[in-house]
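Asker: A predicted structure for the sequence below; I have some questions about it.
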Amino acid sequence: MSDEFPVTAQAAAERRVKITAAIQAETGIDEAMIEKLVRGFYDRVRNDDLLGPVFASRISDWEPHLQQMFAFWSSVALMSGRYHGQPMRKHLRLPVDGRHFDRWLALFEQTARDLCPSKAADHFIERAHRIAESIELGVAGANGIMLRPGERLVRENLPEQ
């Protein structure tokens, strides 16, 4: 059995390389574009009245966080497999609701449209919507709130920012 695992892992790695190359050819996305997008997006987040305080209360040294986000978006956008964290767990206890996810998406979309070619921006934005929806559902569930399809997370006890 152990002789089969390296072959399977190797085949998966080869398949990932092909998928990444196909995505890059179709969208023009590369690691440099991902870094530019992530840095531009988080510059906007840090200056945002709603999102800035949420991030500032948890991140004091931004560069390690940005490095993780480069790996995360590389994995999401290019299927590179660079990210190995647990993003859901890191977000479950944040003091956020639907307003925060809407703002996150608006800033992300604006940044992607400003910095990326159209096909690349569309690719990033589609994935960002899935991520936001998934994390919003996770945060709701972690707080004992079960959302119905299309329902948004509303938390009355959050401070206005």
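Answerer: Arrived safely.

Asker: contacts and neighbour counts: CA atoms only from here.
Answerer: Noted.

Asker: and residue 78, how many neighbours?
Answerer: Using other C-alpha atoms under 10 Å, residue 78 is surrounded by 25 other residues.

Asker: Return the residues in contact with the closest residue to it other than its chain neighbours.
Answerer: Distance criterion C-alpha to C-alpha, 6 or more residues apart in numbering; nearest residue to residue 78, sequence neighbours excluded, is residue 20 at 5.0 Å. When contacts are counted by C-alpha atoms under 8 Å, 6 or more residues apart in numbering, residue 20 touches 78-80.

Asker: I'd like those as TSV, with distance to residue 89 and secondary structure appended.
Answerer: As requested, the contacts of residue 20 are exported to TSV (distance: C-alpha to C-alpha, whole Å; DSSP: H, G, I helix; E, B strand; the rest coil):
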residue	distance to residue 89	secondary structure
78	23	helix
79	21	coil
80	21	coil
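
Asker: put this beside the first:
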Amino acid sequence: MALCTEEEITRMVHAFYARVRKDEQLAPVFNAHIDDWDHHLEHLSTFWSSLLLRTGRFNGTPMPRHIALPGLTAELFQRWLALFEETTAEQPNQAMAKEANAMAQRVAQSLWYGYQLTHNPGATPTEVNS
């Protein structure tokens, strides 16, 4: 039996980014760089489908896009994770929520490491939750 359905993933992604778009810390970052939210949400649903259902449908390069953003901090990644966990806690499928949380932690850490290595190549990268 599959961990979840595409519909559950889509609901989770839409609920999460509805929070992000209203968040005092994250909304300015996201809204400044995303022109077409419908397209972005579809792309993100495909990303999470590839992670949670192993569909392999995602075609994209998140690292360069995130590295190009100005002024990212560990605190922004922590806020992103906190909102993600708030969203997954409300999902009926808690098996999906648990797996999604673990993957979100890895995604955030990977993007934060890449960001630090690019913007501060001589420094030792820190953990998102250090």
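Answerer: Thanks, I have the structure now. Everything numeric here is computed off the predicted structure, so don't read it as measured data.

Asker: what's the distance between stretch 68-80 of structure 1 and the middle of its chain?
Answerer: Remark: stretch 68-80 of structure 1 is offset 8 Å from the chain centroid, using C-alpha atoms, centre = their mean, to the nearest Å.

Asker: what's in contact with it?
Answerer: 16-17, 19-20, 23-24, 29-31, 34-35, 38, 81-84, 123-124, 127.

Asker: let's see 7 Å
Answerer: With contact meaning C-alpha atoms under 7 Å, 6 or more residues apart in numbering, stretch 68-80 of structure 1 is reached by 16, 20, 23, 31, 34-35, 38, 81-83, 124.

Asker: if we can go back for a sec, SS state for the residue nearest to residue 78 of structure 1?
Answerer: Three-state call for residue 20 of structure 1 (DSSP: H, G, I helix; E, B strand; the rest coil): helix.

Asker: now it: how far from residue 40 of structure 1?
Answerer: To residue 40 of structure 1, residue 20 of structure 1 is 23 Å away according to C-alpha to C-alpha, to the nearest Å.

Asker: What's the match for residue 49 of structure 2 in structure 1?
Answerer: The pairwise alignment with structure 1 assigns residue 49 of structure 2 to residue 74, based on TM-score structural alignment.

Asker: For residue 124 of structure 1, see how far away its match is.
Answerer: 10 Å.

Asker: now residue 77 of structure 1
Answerer: From residue 77 of structure 1 to residue 124 of structure 1 the distance is 6 Å (C-alpha to C-alpha).

Asker: do residue 40 of structure 1 as well
Answerer: Relative to residue 124 of structure 1, residue 40 of structure 1 is positioned 14 Å away (C-alpha to C-alpha).

Asker: more crowded one of the two?
Answerer: residue 124 (24 against 17).

Asker: ok, now which ones touch the more buried one?
Answerer: Counted by C-alpha under 7 Å, 6+ apart, residue 124 of structure 1 has contacts residue 77.

Asker: so which strand or helix has it?
Answerer: In the assignment (DSSP states H and E), residue 124 of structure 1 maps to helix 118-142.

Asker: Find me the equivalent region of that helix in structure 2.
Answerer: In the comparison with structure 2, helix 118-142 of structure 1 aligns to the range 94-118 (TM-score structural alignment).

Asker: how big's the offset between that stretch and structure 1?
Answerer: Compared with structure 1 after the fit, stretch 94-118 of structure 2 shows a mean deviation of 0.6 Å (mean C-alpha distance after the TM-score superposition for structure 1).

Asker: Tell me which residues of that stretch come out buried.
Answerer: 96-97, 100-101, 104-105, 107-109, 111-117 (16 or more other C-alpha atoms under 10 Å).

Asker: same question, stretch 64-75 of structure 2
Answerer: Neighbour-count burial for stretch 64-75 of structure 2 flags 67, 72, 74 (criterion: 16+ other C-alpha under 10 Å).

Asker: got JSON lines for those, with secondary structure and distance to residue 86 of structure 2 too?
Answerer: Converted to JSON lines, these look like this (DSSP: H, G, I helix; E, B strand; the rest coil; distance: C-alpha to C-alpha, whole Å):
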{"residue": "67", "secondary structure": "helix", "distance to residue 86 of structure 2": "26"}
{"residue": "72", "secondary structure": "coil", "distance to residue 86 of structure 2": "21"}
{"residue": "74", "secondary structure": "helix", "distance to residue 86 of structure 2": "18"}
